[in-house]
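Chemist: Return a 3D structure for these sequence lines:
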Amino acid sequence: MADRGNFPESGWYIVISLPLGFIGLLWGFLFLMSQIKKHQLSSMKQKVEKSQHS
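Modeler: Below you'll find the model as predicted:
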């Protein structure tokens, strides 16, 4: 870090990594939501099947 000549490169790294990290978080959040919805739908189906059988 003592060499100030590398500062522009680290600046570009930050500029590139921030949007990529944000996109990654957004994608992960959407993936989690879809997994939760699938789980809820499957549990709902199981409840419906149980109520129909009884």
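Chemist: From here on, just use CA atoms for contacts and neighbour counts.
Modeler: Will do.
Chemist: Just want to check the distance between the residue nearest the centre of the chain and S17.
Modeler: Taking C-alpha atoms, centre = their mean, the centroid of the chain lies closest to G28, which sits 0.8 Å from it. From G28 across to S17, the span is 16 Å (C-alpha to C-alpha, to the nearest Å).
Chemist: this one as well, want them side by side:
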Amino acid sequence: MIIIASSVLLLSFFVFVKNDGLFPVVLFSILLIGLGIYYLIHDSKRDSEGKKEN
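Modeler: Take a look at the predicted model:
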């Protein structure tokens, strides 16, 4: 998952350098926010599962 995320970030960075526009920045922000939400949900699910076992 981390490898995929880093490759996507690198791709976004290269697109930003190439186009030098606002769209890649917005896309980059959406990707970062999406990843953050995904990790938050994933962590909370893992925590709740751990509490149930104990």
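Chemist: Provide the TM-score value for the superposition.
Modeler: With the length set by TM-score structural alignment, normalised by the length of the first structure, the two chains reach a TM-score of 0.62; 37 aligned residues with a C-alpha RMSD of 1.5 Å.
Chemist: neighbouring contacts of stretch 28-45 of the second structure?
Modeler: If you take C-alpha atoms under 8 Å, 6 or more residues apart in numbering as the criterion, stretch 28-45 of the second structure is touched by A5, L9, S12.
Chemist: contacting residues around the second one?
Modeler: Same thing as L9 of the second structure. Under the criterion of C-alpha under 8 Å, 6+ apart, the contact list for L9 of the second structure reads F28.
Chemist: Secondary structure element for it, which one?
Modeler: According to DSSP states H and E, L9 of the second structure maps onto helix 2-19.
Chemist: Now do the buried residues in that helix.
Modeler: By neighbour count with 16 or more other C-alpha atoms under 10 Å, helix 2-19 of the second structure contains the buried residues S12, F16.
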